[in-house]
Structure formats: structure tokens, C-alpha cells
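>>> sequence-free structure coming up:
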């Protein structure tokens, strides 16, 4: 049975600069959304006295 990890490494490639920047923007937007949701939850909790 062939090792699946070797196959993945064989067909994978290093992302170019444009692809890397696009991925970084998506990750940054996701982190910002999660942070904003957490902030709103804490703010609502403070306002209602939890």
C-alpha cells in the first residue's frame, strides 16, 4: 500500500505570491469577523449585566 503522504507531497506545489496574498486576506477577514462577533457578544453581556 503506497504512502498517501508521499503522493500529496509529490503533487503539491508552492503557492505563488498572488495566491499566497489572496489566502492571507481571506484568513485575516475570517479572524476579524470572529473577533467582531466576540466583541459584540461581550458588549451585549456587559450591557445586560452578565
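Thanks, I have it. Every value quoted in this text rests on a predicted model; they were computed, and no experiment measured them. Numbering: from 1, shown residues only.

>>> drop to CA atoms for contacts and neighbour counts, all remaining ones
OK.

>>> next one: the longest helix along the chain to chain centre, how far?
The helix that spans the most residues within the chain, counting by DSSP state H, is helix 17-48. Distance, stretch centre to chain centre, for helix 17-48: 9 Å (C-alpha atoms, centre = their mean, to the nearest Å).

>>> Residue 33 versus the most centrally placed residue in the chain, what's the distance?
The chain has residue 27 as the residue nearest its centroid, 3.8 Å off, counting by C-alpha atoms, centre = their mean. Applying C-alpha to C-alpha, to the nearest Å, the value for residue 27 to residue 33 is 10 Å.

>>> try this one side by side with the last:
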């Protein structure tokens, strides 16, 4: 296959989506296992633009 063909891009996108989904599942599994609620990290304070 040549580099410019469309299917390798779709395959890489699918692989990336699956990797992100796997990370989410790992987090959800840990929350269920530890019987904890999701608590988002506090957002860093940024100064307003003047």
C-alpha cells in the first residue's frame, strides 16, 4: 500500500479511538472497584486578559 491511501489513516484513527476508550474504561473500572465517585481535578486559576 502506498502512504497516501485512505485506509491507513482510518486504521490509525480507529487505533487512537480504541486507545482512548481503553483509558476511559480503566478509569471507570477503578472507580467501580474502589467504590468512589468521580471528582474532576480543579481547574487552574488563570488571570483574566486585561
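Received the coordinates, thanks. Please read these numbers as outputs of a predicted model, since none were measured by experiment.

>>> Quick TM-score on the pair, please.
The TM-score (TM-score structural alignment, normalised by the length of the first structure) is 0.62; 34 aligned residues with a C-alpha RMSD of 1.7 Å.

>>> quick revisit: per the alignment, the residue nearest to the centre of the first structure pairs with which residue of the second structure?
Mapped onto the second structure by TM-score structural alignment, residue 27 of the first structure lines up with residue 13.

>>> Report the separation between that match and residue 7 of the second structure.
Taken as C-alpha to C-alpha, the span from residue 13 of the second structure to residue 7 of the second structure is 10 Å.

>>> so who does residue 19 of the second structure touch?
Counting by C-alpha atoms under 8 Å, 6 or more residues apart in numbering, residue 19 of the second structure touches no other residue.

>>> okay, and the helix or strand harbouring residue 5 of the first structure goes to which residues in the second structure?
Element membership for residue 5 of the first structure, per DSSP states H and E: helix 4-11. Alignment of helix 4-11 of the first structure against the second structure: no match, by TM-score structural alignment.

>>> which secondary structure elements does that helix contact?
Packing contacts for helix 4-11 of the first structure, counted by 3 or more C-alpha pairs under 8 Å, 6 or more residues apart in numbering; DSSP states H and E, involve no helix or strand.

>>> ok, so what distance separates residue 25 of the second structure from residue 9 of the second structure?
Residue 25 of the second structure is 24 Å from residue 9 of the second structure, by C-alpha to C-alpha.
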